[in-house]
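Participant: no sequence for this one, just the structure:
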């Protein structure tokens, strides 16, 4: 997994008021396989796990938008930072 930028973690922590560590993101990312990004059910599960970790509620419509965007862009499964940034925009 690529290194999570301090800026991304700081932004997430500031917005959520929680302390999400790089280690917790890495732990979650270690469960992600390349097939996760192609399997809609697994991708939805991952998005909900990220949402729970960040304590940011994500509506079903937002989950659907993220799933669609990931499938269209072929997002790299090791880039959790990009997924977290996408969720922060909602």
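Facilitator: Ah, there it is. What you see is a predicted model; the values in this text were computed from it and never measured. Numbering: from 1, shown residues only.
Participant: contacts and neighbour counts: CA atoms only from here.
Facilitator: Will do.
Participant: in the helix or strand containing residue 44, what counts as buried?
Facilitator: Assessed by DSSP states H and E, residue 44 sits inside helix 40-54. By neighbour count on 16 or more other Cα atoms under 10 Å, the buried set for helix 40-54 is 40, 43-44, 46-48, 50-51, 54.
Participant: also this one, for the comparison:
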């Protein structure tokens, strides 16, 4: 993910949540993400929980299911995931 996109995402998350989000904490989470993690629903749920905790924003079960479905449909490639993130930030 390029630096401009990551800054855009960080700014969008901060704007949507109304809370500052630590770039460092999100990078730590992102560094642990691999294609294997994105294959497992349980691990995707854990990832959502970690990001939710870092942002200080609860995520409903319906939203978790929607995110899991979208991640699985993305084909697990980074381009698809970047597009997914952009789409979700527009919600």
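Facilitator: Here it is on my side, so go on. Everything quoted here is computed from the prediction, not taken from an experiment.
Participant: which residue numbers in structure 2 go with the helix holding residue 44 of structure 1?
Facilitator: Helix 40-54 of structure 1 corresponds to residues 41-55 in structure 2, going by TM-score structural alignment.
Participant: By how much does that stretch deviate from structure 1 on average?
Facilitator: Once fitted to structure 1, stretch 41-55 of structure 2 is off its aligned match by 0.8 Å on average (mean Cα distance after the TM-score superposition for structure 1).
Participant: which other residues reach that stretch?
Facilitator: Outside stretch 41-55 of structure 2, the residues that touch it by Cα atoms under 8 Å, 6 or more residues apart in numbering are 13-14, 17, 19-22, 25-26, 29, 37-38, 58-59, 64, 68.
Participant: In helices only, show me the residues you listed.
Facilitator: Under the assignment DSSP state H, the contacts of stretch 41-55 of structure 2 contribute 13-14, 17, 25-26, 29, 64, 68 to helices.
Participant: now, which of the residues you listed sits nearest residue 88 of structure 2?
Facilitator: The nearest member of these to residue 88 of structure 2, counting by Cα to Cα, is residue 13 at 10.1 Å.
Participant: so the closest one sits right up against residue 21, yeah?
Facilitator: Yes: between residue 13 of structure 2 and residue 21 there is a contact under Cα atoms under 8 Å: 7.3 Å.
Participant: Good, we can wrap up now.
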